[in-house]
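1. No letters, just coordinates:
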């Protein structure tokens, strides 16, 4: 029997008997009280790690944040490992294990250490805006979520419940800019997902604690290469000259737009285009140069972009359609499209929806109201997606509320830190108890 089916049975029996989580028990009161008592300490930890620059390519800074949090896990009795990232050109990942050996569900908690703000960013420090709002690089995305993981686990340890739990925490160092190859950069996360029954991500989602993610669209890259015959522009469309590379690239992109844009939850975006007689494309730097003359038929075009889709089936269907479009070449042109590994989609499975039901019941019992699923169109790719197909249940966006992440105006809503920590602690307790 699938784990989510077992939990559904317990959940239903409790509801029918009137003995569902209709009130908070004494252990849960203890968890709540601990979070309130230690909130000032949690905010101090948040400030400390926000003030450490950990842009993805600042390997030293990413490791420093990892060191700070590793000490917290060590103090909780976790076995901690730093997975070096040299093989995929990143700092690496922090992995922490607490396996009691009990038959409690195996829980995977997911965070990340890196931010989009590198060492040359003007946005470097934590700044208190008012009693409820603070600015800071990565405060919402997602250092607040990392602190929530730590203090939820501290609350469980204080209540004497951590000792019976089975937990792995993976805090990646390259969520914002993944290392390559992906099979190495995400290996620690995938290995943990293969072990786990349930995955919980502590990203900030859409920044609203009244929502959570039961699905995330995947994100994969593509590159279109088009070639034609160089010739004097006065000869274009002649049988032996043909349409040229730019006309062919335009046909393909327009066909993508016309034939695919109406599909639900699908987006596809050409982010870079170079074309002319000669071009130089730097795929690593995401840049390039092109040379061409108005009186010369273009010989080459390269276009790069991404696809975001909700399920593996949708990805496969869209790729097949794009290949069909690319193959219908205009005269004397050739075109190929290549797809690259990326973030897989996290489909909205029955198990994921059931986990959201359990989480929203926790929230309602704590007096925080219902939690609604986020529209997948409003959710980007995230590390939790790499658990798809391995765990029975997954949910994301249990992190701290905030706004304007990935900009120098990023803020965290400080009142949501204890709120989300209480929810997380009680959720983990209930999952483990059942």
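-> Thanks, I have it. All values reported here derive from a predicted model rather than from experimental measurement. Numbering: from 1, shown residues only.

2. all contacts plus neighbour counts: C-alpha atoms, from now on.
-> Will do.

3. May I see the buried residues of stretch 404-413?
-> By 16 or more other CA atoms under 10 Å, the buried positions in stretch 404-413 come out as 405, 408, 410, 411, 412, 413.

4. Below is an additional structure, to be compared with the one above:
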């Protein structure tokens, strides 16, 4: 099979996937994505283990029936950030060498790429595809809260981890990511009429404002630390002292030490009230450790780069502040490369796109990398 001649077929599968709503909390849609994908893996001889979930889509673990102890782990996610109805309002389309639609690059094109990379290896007579275990999870966009334990368990003993987030716009793969965390501050105050008896109130919004200022003072961008209260909620009426206010916090760090320190600092900020009579409840944690470019990751990147050069691709690597499941495998000491999916941009927006020519190019790269890694392991 020449994967380049399969472009039309691959785009057909991609169109099917993009036109299915699969937001993280739309379980029916995410499970439908799984139903579409599973026959392809079964045809390749993979056994399916379904890890059922109540609130999000079921996670899928795929192992070849002839090899239960594979050395390569591939992780890809089936969920998107888009609400139900988006696919109908903005269905799959093609224009000027690009494909558009919700989740087209993050990461439905990668799901297609994984399938056709394995099919390519089987069709050319390579047994390397049997040395791959695939995890398709359904909550990556919300932090992989239920799939993280699965990824970490299945990663034990693996020689390599390949994470299928899309390549950067310039085609680079990812070898380093900042760690991330999500926290929520819920402030309880006391309501009162702001015109008649304001002194009887205890403003939850005022207390939250104090906390926002202190939290933003924790920023140290030069050291890779960012703290952002990105969403706030509170109040019932403009003439009422607010009895409730909520702040949602995003935290990014560059090192494991920073992750531990930030948890303690945020807890300290929220340990006492600035506005007398208000109470604070803090929830959340550092969800993903940072992915650090260590010697093992550098060595794996050089293998991937050499394979790319043989295909005429001058592959570069980069670091990014966004989070992904690569953080989990890399923190376990497993050589990990991220961004192995096709090339595109504007993920999570109405402008999200896939560079169509990269779909077959990066699929072939993935297949050849799998083949090379199996050879490296056996040498």
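-> That came through fine. Predicted model only: the values in this text are computed from it and were never measured.

5. Filter the buried residues of stretch 404-413 of the first structure down to the ones in helices?
-> Residues of these located in helices (DSSP state H): none.

6. Against residue 417 of the first structure, how distant is the aligned partner of residue 98 of the second structure in the first structure?
-> In the first structure, residue 98 of the second structure lines up with residue 133, judged by TM-score structural alignment. According to CA to CA, to the nearest Å, residue 133 of the first structure and residue 417 of the first structure sit 11 Å apart.

7. Settle it for me: which of these two has more neighbours?
-> residue 417 (25 against 15; other CA atoms under 10 Å).

8. doesn't that one fall inside a strand?
-> No - looking at residue 417 of the first structure with DSSP: H, G, I helix; E, B strand; the rest coil, it is helix, so not inside a strand.

9. now for it: what does it line up with in the second structure?
-> Looks like residue 417 of the first structure aligns to residue 359 there (TM-score structural alignment).

10. With adjacent residues omitted, what lies nearest to that match?
-> residue 342 (5.2 Å; CA to CA, 6 or more residues apart in numbering).

11. and if you look at residue 249 of the second structure?
-> Excluding its sequence neighbours, the residue lying closest to residue 249 of the second structure (CA to CA, 6+ apart) is residue 229, at 4.3 Å.

12. Would you mark the buried spots in the host helix or strand of that neighbour?
-> Residue 229 of the second structure belongs to strand 226-234 when assigned by DSSP states H and E. By neighbour count on 16+ other CA under 10 Å, the buried set for strand 226-234 of the second structure is 226, 227, 228, 229, 232, 234.

13. thinking again about what came up before, look up how far residue 238 of the second structure lies from the residue nearest to residue 249 of the second structure.
-> The value you get for residue 229 of the second structure to residue 238 of the second structure, if CA to CA is used, is 22 Å.

14. try residue 98 of the second structure
-> Residue 98 of the second structure is 47 Å from residue 238 of the second structure, by CA to CA.

15. Just give me the neighbour total for the counterpart of residue 260 of the first structure in the second structure.
-> With TM-score structural alignment as the criterion, the equivalent of residue 260 of the first structure in the second structure is residue 219. When neighbours are defined as other CA under 10 Å, residue 219 of the second structure has 17 of them.

16. ok, back up a step: between the buried residues of strand 226-234 of the second structure, which is closest to residue 94 of the second structure?
-> Closest approach to residue 94 of the second structure among those (CA to CA): residue 228, at 36.2 Å.

17. ok, of the buried residues of strand 226-234 of the second structure, which one's closest to residue 324 of the second structure?
-> residue 226 (17.1 Å).

18. Could you measure from that closest one over to residue 282 of the second structure?
-> In terms of CA to CA, residue 226 of the second structure sits 18 Å off from residue 282 of the second structure.

19. Same check on residue 130 of the second structure?
-> For residue 130 of the second structure, the distance to residue 282 of the second structure equals 46 Å [CA to CA].

20. Residue 152 of the second structure now?
-> 27 Å.

21. likewise residue 360 of the second structure?
-> On the measure of CA to CA, residue 360 of the second structure and residue 282 of the second structure end up 47 Å apart.

22. try residue 108 of the second structure
-> From residue 108 of the second structure to residue 282 of the second structure the distance is 35 Å (CA to CA).

23. counterpart of residue 113 of the second structure in the first structure?
-> Match for residue 113 of the second structure (TM-score structural alignment): residue 148.

24. now do residue 63 of the second structure
-> So, by TM-score structural alignment, residue 63 of the second structure is matched to residue 97.

25. What is the burial count for that match?
-> With other CA under 10 Å as criterion, residue 97 of the first structure counts 19.

26. Helix or strand next in line after the helix or strand harbouring it, which one?
-> Using DSSP H and E, residue 97 of the first structure maps to strand 92-99. Counting by DSSP H and E, the next helix or strand C-terminal to strand 92-99 of the first structure is strand 106-112.

27. Could you name the helices and strands sitting against that next one?
-> helix 144-158, strand 166-172, helix 187-195, strand 198-201 (3 or more CA pairs under 8 Å, 6 or more residues apart in numbering; DSSP states H and E).

28. Superpose on the second structure and give me the mean offset of that strand.
-> Mean deviation of strand 106-112 of the first structure relative to the second structure after superposition (mean CA distance after the TM-score superposition for the first structure): 1.0 Å.

29. how deep is the counterpart of residue 393 of the first structure in the second structure tucked in, by neighbour count?
-> Matched by TM-score structural alignment, residue 393 of the first structure corresponds to residue 335 in the second structure. A count of nearby residues for residue 335 of the second structure, using other CA under 10 Å, gives 24.

30. And for residue 336 of the second structure?
-> Counted with other CA under 10 Å, residue 336 of the second structure comes out at 32.

31. Which residue in the first structure aligns with residue 248 of the second structure?
-> In the first structure, residue 248 of the second structure lands on residue 304 (TM-score structural alignment).
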